[in-house]
Every structure is written in C-alpha cells, then in structure tokens.
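Visitor: show me how the following folds:
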Amino acid sequence: MVKRKNPASSITGAGSILSTVSGPSDTKPPDSLGSTEAASSHLLEKVSAGQELSAQMPYNPTKSGEYGEAARTPQPGANVAPTKDSATASTATEINPSPKVGAGQPLTGSNPAVAPLDRVRVDAGGQMLTTNQGVKVADNQNSLKIGLRGPTALEDFILREKITHFDHERIPERVVHARGSAAHGYFESYKDLSDLTRAAPFSQAGKRTPVFVRFSTVAGERGSADTVRDVRGFAVKFYTDEGNWDLVGNNMPIFFIQDAMKFPDLVHAVKPEPHNAIPQASSAHDTFWDFMSLMPETAHMMLWIMSDRAIPRSLRMMQGFGVHTFRLVNAQGASVFCKFHWNPIAGTHSLAWDEAVKIAGADGDFHRRDLWEAIEAGAYPEWELGLQIFSEAEAEQFGFDVLDPTKIVPEELVAVMPVGKMTLNRNPDNFFAETEQVAFCTAHVVPGIDFTNDPLLQGRIHSYIDTQISRLGGPNFHEIPINAPLAPVFNNQRDGMHRQAIHRGRANYEPNSLGGGCPFQAGMQGYTSFPEQITADKVRGKAELFADHYSQARLFWNSQSPVEQAHIISAFRFELTRVQTPAVRQRVVSLLVNVNQVLAASVAQGLGIEVPAAMPLASNLPIPEYAPSPTLSLLFRPGQLGIRTRRVAVLVAAGVDGAMVQSIYAALLADGAVPRLVGNQLGKLATSDGNSLDVEISLETGPSVLYDAVVVPDGAAATKAWTLDAHALDFVRDQYRHGKPMLAIGTGSALLEKAGIPVALPDGSADPALIDTNSTGLAQALVAFKSALAKHRAFERETNPLRV
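Guide: Prediction:
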C-alpha cells in the first residue's frame, strides 16, 4: 500500500517527474513525489540535480572564441560540476546493485576500458569447460544424437555454438603487411626535448613509455615466408600519457611512389598477378617491373629493395624509419621538421640470397621464431631512436624537396641525434588478440607531433584508419584491448558494431548543459595543428623538385661496398630473368642507365641484352651530385652485441671428443651464443672419452642455413662418419658459400677437406673466418672463431661463379 505524505508538502509537478515528456513552467521541483519509497526519493534527487546543473549554463560562454583571431587559441569548453553524482546519471536506478551491473556506486569521470591488459587476460587453470554463455559442458567429445547410431539433434546448442564460432574465427587479413610478428616493450627518453616538442614520450629524461611493435613483410599473405625479398614494416605504437602515437614506418627510409594516388596501383602491381594468383610474396614478375619501369620515381627505392636491406638476418638487426618528414611542435607553437630513425643495437646484418631462399623452405617462420626466442631468453632487442632536426628555411637549401617520400635527408647534411632507446622485453600472450588485432594508423598522433604536406603521408592518414573498419569489424576497433590507450578516453563517438563501452548519462553531444558540459574541449591543452600559412592554387600535380628521380639512387649505389653492389646486381638479374616480357626488362635497364653505367651494363649482361639508351628524364633540372654516405651501407653498423644470440651448429657423431664438445658448448653459451648439438638423428651417442652426448636437433630438421656458424669437433670415428654423409658435406659447403665462420678442430678439418672447402681466400690470403686448430691452439682458435662470428660473415669468400 502506497503511503501518502503530509498534503502540506508541495507535490505540484510530481507527475511530470514520474513521466518522460514535458513538465511545468515553474523551475522549482516538488518537495516529494507523493511516496516514501526510496526509488521516488532517488528519482526526485536525480531530476532536481539535473535541472539545477543545466540552469548553471544559461548560454554557451565559449561560442565567441570560434571566430576570427580568437579561434587560433581555442579555449577549454564550458563545464560545471554537479552538486550530486545523480545529476548526470542515465537512470535513477543505477544505485541498485547486482553481480552484473556492479556495486551501485558508479565511478564518475572514469573509463576502466583503458586499464592495463590484465583486465582482459584469461587463464583457465583449474576451471571447467563452458559455453560462451558460461554453461558448463558435460561432454566435449560427442554431439547430441538420437540413439548411439542415430542422427544428430538440431537442438544441440553446444555443438552449434562451437562449430559456428569456429566457422567465424578468421578475419580479413591486411591488404599489405599481412605477415607480421610483434612484441611489447618500452621507450626510454635520454633527454628532455621540450624545446623541440611537447610530445609526451620526450617530456623528461628517463621517462618510459610502453610500446607495442609489429614487424612485417609487405607483399606476402598471412602464411607466406618470412625471408622473402621485401620491404619490412616497422610500426611502433606508443601508449603515451596523452594518447596513442603510432610511428608507422619501414626498414627503408623512402618509398616507391610520391603520391598516395598511386598506392593502389603499386600494390596491385606487386601482389600476385590477378589472372593466376602467381607469384606469392615476390616482386619477381612482370606486373611489378612493368609498373616500376614506367614510374622512374621508383629508381631510388628500386635499389634499396634489390639490396641486402630487403633480406635481413633478423628483425632485431634492421633499422626502422618514419619514411616521411614530420613536424615537431613545442608548447610555444614553434615548429621544426623531423625525420625518425631506429638504429638496432645488434647492428645491421642481412642474409645471403641463396640462404634466404633455402630458409623459406626450411623454416618459413624464421624471423618470427628468432624474435620470440631472443625475447624469451632475455636477449631483449633494442633500438636507439634518432631524430634529424632541421628548419623549413634549411630544407629550402637542400636541393631536393623534403616532402618527397622517395628522398632521404643524408646524414652528412643533417646528423641523427640520439634521443632514446626502445627495448622489447615481453612476448604477446595471444597472437590473434594482440599481433593480428593491433591497428596502426599514421593519423594516430599526440600533441607535439604534426604532419607535413608530403602527399603520400596525407593519403596514409586516411587509408590506415579506413582499412581497420572492414578488417576489425567496425569503427570501434579502438576498444580492442591491444588498441586501447592508457590515456583517458571520453568523447561522443557512440554505438556501431561491437561497442564495448556503456556510457552513463544522456548527453551524447557537445556543447551540453545536461551533462555539465562534459566531456568538454581541452583548448590549448589538447591537440592543435601547426598554423602553416599556405597561399596556392588548387591543382593536381607535383612540385618541380619531385622530378629528380636519380640523384639519390646514385647516392645509394655509390655508398655501397663492392660486395653490396654485387648483391644488388645479382638481385636485379634474378628478378628480371623471371620477367617474361622482354620490353619490360629492356625498360628497367634503360632506367638503370640513369643511375650508374656499370650497374646497367652488369644487369644487361645477365639478361643477355645490349645496354639500351638511357630513359628520358622527366625534367631538365640538373641532377645533383652527392658524395658517398657511409651510413647507407649495412657494414656501417656492426652492432654492440658480439656473438650474443648467434646460432652455432656443433656437428656431433659417435666417437666425437665429448669433453671438448662440452667445453666449446659452455664457452659459446657463456658469451650469449646459442649452440646446438647437430647430428644425423636424435638420441644419445657414445663419445671417444667413454661418455655420451644427447643430440639436440638433426641435420634434416636444422639445415645449415639456420645457423650463423659451425664447429666441427675432433674425433676420428665421428669425422670418418661425416665424410661419408652427403648431408654433412652439403652442410659445411653451405656454411662456406654463405660466408659463415667455420671452426675445425683436430680431425674435423678432414670433413672440410672432403667437402672441397678452400683454405685460402680467392686472392690467396688466409680466410679470417676459417679457423683450423691444426695451425693454432684450441684456446686461440676459439677466440678467433668468436671474433669472426661477431663480424657476421666473411664476404671475402664470394666469387662469381661460386668456387664451392
């Protein structure tokens, strides 16, 4: 029975509060709703507080700031604090608790969805199997049937849920960069860069910002091999105090094209040809080179992609670049141009092409496995972030356009300033949830980082966010845990597929008074674009300096060591001999004539054609000449890790000197290398000293290309067995061909002799990476072996044709 209050109390307007349409003109709320029930009191409090809150904003006081010069410095939006939390509630019943809705004490001004990933990490230890609805599954082995041999019942909701979910497990792969690997880590700033930028990661020395980094190939599909010749994506998501910043770069500092208008054409050309879907993850086909040869602005990138940069030894051993010229803006609004560089502490090292091809067959996950294993072992990959800083006035004197993404700023022109270090120290828990669902976008910037008018960058700003909408199921991909920022998120972007947030209150617009004006614009505390002054016509075209297509291609070629130049020539020959259309081959060589005559002649010779006339230039502008830049050679950065993480095969067979093997194994392990005992088959084998060794991996499972070096230990019986084994002979031959350090101990040298391994280099000098204890003691030999291993390869062995 409803109890009525004293009639002397005002209840005028109570009916309106109990309704959701209209109300009296009197702004004074009733004293009660005519009931002593708690729900009535809460409803009256909510409505009264809401009316009071709205009344505090009789007009929009910031409106005048939207016009004229005042708009250059936006002011914070008008906002007022409610006297009671219920004023901004969606419902008066939010105080009613339940195990599902919560404690009935809503947290105002908060968004728990931006908490660390622990909030969504699942572990099933000690738990029973359930359906997606939390119903415990009694039998996960059998579907529900009518009799043991009868038909399956349509009502088997457990079977249907399981099969249906399985049928929808896959999502569309990225149109480019589909094949990737990733890890968590942090960036630590060396210094306070507030004089250059207000960007949060650089606000103070020693500041750490969490990061998630994804490396990828470009052309191949999700299941393609890691070691194909390709650009590598190098995308870093900084979870900063002021939002997520995505530095979406590559392992090469330039790109193929100058304008985003040509991006679909480029990707169509490099992808498998549409009529037969061949080849997979390869640029060695007609459509790619047809496009490249008709787009001379690709000349510079053409040389990078044909260089050893396109076949890195490890993701940990390649540089990363922001590619474009960006702006840095400080708190005073001053701006400078910036290029971003990631330099690996491990140095820059590559595979040999023959090695890369064989690894693709032996272990298509080579780079993914290498990254995972290094992090698991505590050999955390590190990169130093460097910035090239220059003013617009300085850029105008460079002789090339810094808005052209096919150009670098040579380090001799602007030095790279180290500003911090990135360390990757945690592997993902779940590949799909993190590596596959992470969404990078060049439009994700924070205050202090701004764009330039680079026409490729401008297109990427749109493309990256657009593609996530279809790939990840809608506009709410930012709520997927790996994409969610650590910074607070409050806005009026609502609804859409897979929405996670449950927004409190009824004001989903701005400005508003019903929500106290919240969330309100941040004014100058928020992101403000640099006020670049532009006076120009609306036109489709490119600046004249963009027509210089060859000067920096020449710079790159002239900056390579002789062995790197030889590899570029070989790569061109390989790619173009797979092209079937003679006119396309001819056109590519005519383009190369503008880069370097020796390069063009060498490629033409491999194709069996005469060197054609140079391709006509796109402009009459003189082609600038640059002095060689040593930093453009991979050899410039040998690294600081010594032999750490280097993989060493120790060949073992029955009769090997066990004590010596164990001693060498321990010595390599102590210096951070990863030795493996490689035999004909798994199992224990007897050693010459009466003990036994346990083979770790077989020759079939772990062929030569998976190791950075080889040790052939002493032991007459073992050596004899190896000399009769074609697999072992091929193993050491490949090690030699690929320039890898080889340590032969005692009788082990007989295996190298049987395999036809030359003792001296082609010029007759001693091979620094071929160490034989018959000419030196073991201790001295091991020192020499480690030194050679730290240098990566003995390129001096290379000959054309091969000697071995």
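Visitor: make it CA atoms for all contacts and neighbour counts henceforth
Guide: Fine.
Visitor: surely D246 is within a helix?
Guide: No. Per DSSP: H, G, I helix; E, B strand; the rest coil, D246 lies outside any helix segment and is strand.
Visitor: also this sequence, please, to line up against the first:
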Amino acid sequence: MKDRKTLTTAAGIPVPDNQTSLTAGERGPTLLQDHYLMEKLAHFNRERIPERIVHAKAAGAHGTFTVTHDITKYTKAKIFSEIGKKTKMFGRFSTVAGEKGSADTVRDVRGFALKFYTEEGNWDLVGNNTPVFFIRDAIKFPDFIHTQKRDPQTNTKNDTMQWDFWSQVPEALHQVTILFSDRGLPAGIPYINGYGSHTYSLINSENERFWVKFHFKTQQGVKTMSPADANRLAGENPDYHTVELFKAIEKGDFPKWNLRIQVMPEKDAEKYRYNPFDLTKVWPHSDYPLIDVGVLELNKNPQNYFAEVEQAAFSPGNVVPGVSFSPDKMLQARIVSYADAHRYRLSGNYELIPINCPHAAKVQNTYQRDGIMRVDDNGGAEPNYEPNSFGGPVENHAYDEPPLKISGDAARYEQKRGVDDDYVQPGDLYRLMSPEQQKQLAENIAGSLKNAPVDIQKKMVEHFSRADKEYGEKVAKKLGL
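Guide: So this is what the prediction gives:
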C-alpha cells in the first residue's frame, strides 16, 4: 500500500491524512439537472418581499377585545353590541422611519395598528402612539417621509432635511413637541398609548352619525427611557422592544389597554373652535370627555413572524356597519394608499392571506376572482358578477348610512402656513409639562436641530416662541443663539 501522504487528487492536490481517496461524486461537476439545488437557490433569491416604506420594523401579537361599557346609543357595530362580548384581534406595533433592520429604541413615532375579526368582517384601526400627526394634507406625506429617510446623495440620515421641512410646515409643531418630549423614547410597547388619530364616525341603529376619536390608554402606565439608555440599547439589542413584548406574553404577563372614545354630535363640527377633521389638532377633553368602552389584551405570540406580522395588512378602509369615515383629508387619502401598498407588496389577493382573512365565512364572499396568489377555490362555480339570480352577496354596507355632509371647497390645504391655530395646542402642551420635562424637551430638540444650518435653527426658534415664549427661549439657549 502506498504511503497516504503520497496520494493526490486528479489535480495533483495532496489528499488529507484522514482520507485515502475522493469519491466520484466529490470529483465531479454540479449539473443544472440537479433541480433540487436549482429550486432551492431560486426560492432563496425570492424569499424577500418589498418591505414597507414606512412602519417597516415591527412586533406583533394576537389578543382579544372585551366590551365593558355600553355605547350602543352611538353605534350599531356588533363588536360593541353587549357588555362582556369578546372579539379576537391582531396588533402590529412599529417604528415609522427606520428600515426593517433598524433599532427599536430610536426616537420616533410608533405605529399602533389593530385588526378586529368581527362577525361583520374585519375592522382595522390604523393609528399611532400620538393623537396628532405632522401634516394635515396627504399631498405632503411623501415629502415628509423623504425627510425621515436617507439623504439621496450620501444615503445617510440627515437632520437638516427634517428640520428644513418642519420649519416651513408650522402645523407640524404639535407632533414635533410630542416626538422630542420623553414620549419619543418609550420604554416598550406595553407602555405606549394608542390612538386612531383621525376623526371617524359612529352610526347608530337610528341612522344617526356621531364624530369619534379612539384612544387606547395603557394599563401599564406610560413609561419612557432616557436618551442614554435608548442609545445603549440600540447598540446592545436593536430588537429590544420586540424581544420584551414576546417575553412578556410568553410568561403570561399580558399587556392591556382601555379603549375610550371622544364623541362629538354631528352638527357640532360646523361650529367647533378647531377644524375637527384636522389631523394636527386634538379635541380638548374639557370639550369632549373620554368615554369608557372596553379592554384590549395581547395574549398570544405569533407562531411565524413572516406569515403573521410581515404579511399583516391593515387599512383604514376596512370598517364594519356602525363605524365609518369623516372628511379628514389625510384619512381619505389613507383609505386608498394603504390598500394600494398591500397590493404592491403582497399581490391583489392579499386579503386571502390567513392573517388578513375575515374569520366570519359569510363576509368572505366577493366577486373578485383570479390574479396572483389566488390559492383558494377562486369562488368555485359561483357567479363572478353582481347582481345575479343565484344568491350571491349583495351590495356592501358602505351606503347603508346617513349621507356624509360635506362643506367647504374640494381643495387641498392651500391656506397660509403658520396660522394662529397651529401654535395654540403646541403651546398648551408645553405648559402642561413639568419644568424638568420642558428642560429635557429643549435639550432633545437642540441635540438634533444643532446639526441644521443656523438659518433653519432660527426659523424653528421663531415657531417655538410663537407657541410659548419660554419654549423658544429654552431651545435658543441650548443652541447658543
């Protein structure tokens, strides 16, 4: 027998001591006829779907909603039909600006999206952890989001972009004040409030309409973290909020929120001191107090993140009889844009994905057929047109409500920017803060605003001062202006 050290491969490469020869399979080529390999590689190349442009990073959980108080005088929606009634739901909780791999603990608004699987179909309430937003006209939404994303030249985050935009859009001041307060760095998902933000409407059995704001108040209490802790955790555990929510539910520590609503009689909107459909404004509780409705509980973790959280598709357009819309310009645009985003990401049949599919069989009947990812029986032998003589579903409920009374011109918000109303509520919010919170707010703002050009800094200080003189002075001092 030859000394093993003298054995070589066909290419003259010495064979290692632990083997005496190479098999024919080890020596031979890989062929395209190995379709198992080809299929595995091809599927791998297609594993990712487009991530959301906003709200890309999120955690999710299943839960239940339980009615605790009677609001049937305001709405005929069956989800609220009796005290004690329970409805299954799914929630997705996200940052807004970051990509799918970004850190959970960055300073950002948090998405608060809920899907209720009612017997009348799915009701989606798609809001944030803030009661207002930066803009009130949807035409500016892509522009605003561009300022939160990456500089088109350097592909890095750029403080100048966001402050330049905000300096020219004073209606953003209310949301900016919330974002740079301590609430911009929540301690975790259980410690945030959730809001529908928009004005919606409730319709009762007498076909009366009421304007409504939805509030989910955390039972765990609002808790925040310091900028130092947020930065530390962003490096140590970028998935901190996701991990903590999963662990809490896994050990039975179920987060809960109280649903409360503000209700405005329909006619009040015509004379109210603020535009009740302006997303940059709140309704003061002194005008329209909070009314208790029920309790939301998260009590079950997803079994598969992609199937349940990544493919979850929410839309403000998903309502049930007794819940409807308003003339809120941002809401009207979101009704269209959210569904369109899902068709782009998940295909036109995205509502057939189990996490999005209504649990009530009777409301799954539509005349939509064919298309990408149609994996059920495609409606079987049932007709694909309406009306028909074969017992198919009839016209949807959207028109079974009172006419939506609309006043004013059908136009975008082309009003002069910086009207007095845009400064009243930010000033009120600032004055509600403790001296320590006001100090922290000024420091947080200055820490970011200092990176913008001085002329933009001065514009922003002017806006802060118009909301409250002391507010502007504190920020100016921190900036050295």
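Visitor: report the central residue of the second structure.
Guide: The second structure has G111 as the residue nearest its centroid, 3.3 Å off, counting by C-alpha atoms, centre = their mean.
Visitor: need the counterpart of it in the first structure.
Guide: With TM-score structural alignment as the criterion, the equivalent of G111 of the second structure in the first structure is G233.
Visitor: quick one, what contacts that match?
Guide: Counting by C-alpha atoms under 8 Å, 6 or more residues apart in numbering, G233 of the first structure touches H177, R214, F215, S216, T217, V218, V248, G249, N250, N251.
Visitor: from those, which land in strands?
Guide: R214, F215, S216, T217, V248, G249, N250 (DSSP state E).
Visitor: for the third one, which non-adjacent residue is closest in space?
Guide: Spelled out, that is S216 of the first structure. G180 (4.0 Å; C-alpha to C-alpha, 6 or more residues apart in numbering).
Visitor: tell me the counterpart of the one you found in the second structure.
Guide: That one, G180 of the first structure, aligns with A58 by TM-score structural alignment.
Visitor: neighbours around that match, how many?
Guide: 24 (other C-alpha atoms under 10 Å).
Visitor: test my guess that it contacts Y240.
Guide: No. Using C-alpha atoms under 8 Å, A58 of the second structure makes no contact with Y240, being 11.2 Å away.
Visitor: picking that back up, against A269 of the second structure, how distant is the residue nearest to the centre of the second structure?
Guide: 27 Å (C-alpha to C-alpha, to the nearest Å).
Visitor: could you do M89 of the second structure as well?
Guide: 31 Å.
Visitor: comparing those two, which shows the higher neighbour count?
Guide: Comparing M89 of the second structure with A269 by neighbour count (other C-alpha under 10 Å), the higher total belongs to M89, at 22 against 15.
Visitor: strands along the stretch 1-150 of the second structure, start to end?
Guide: 58-67, 86-95, 110-118, 121-128 (DSSP state E, counting those that start in this stretch).
Visitor: what's the closest of the ones you listed to K157 of the second structure?
Guide: strand 86-95 (15.3 Å; C-alpha to C-alpha).
Visitor: Provide the aligned range in the first structure for the closest one.
Guide: Counting by TM-score structural alignment, strand 86-95 of the second structure sits on residues 208-217 of the first structure.
Visitor: after superposition, how close is the matching stretch to the second structure?
Guide: Superposing on the second structure and averaging over aligned pairs (mean C-alpha distance after the TM-score superposition for the first structure), stretch 208-217 of the first structure comes out at 0.4 Å.
Visitor: give me the contacts around that stretch.
Guide: 177-189, 201, 226, 230-240, 315, 435.
Visitor: do the same with stretch 183-193 of the second structure
Guide: For stretch 183-193 of the second structure, using C-alpha under 8 Å, 6+ apart, the contacting residues are 93, 105-109, 129-130, 178, 215-218, 220-227, 230, 241, 244-245, 255-257.
Visitor: same deal with stretch 125-141 of the second structure?
Guide: Taking C-alpha under 8 Å, 6+ apart as the rule, stretch 125-141 of the second structure contacts 109-115, 169, 171-176, 178, 192-198, 278-282, 314-316, 329-330, 333, 412-413.
Visitor: that stretch corresponds to what range in the first structure?
Guide: Aligned by TM-score structural alignment, stretch 125-141 of the second structure corresponds to residues 247-263 of the first structure.
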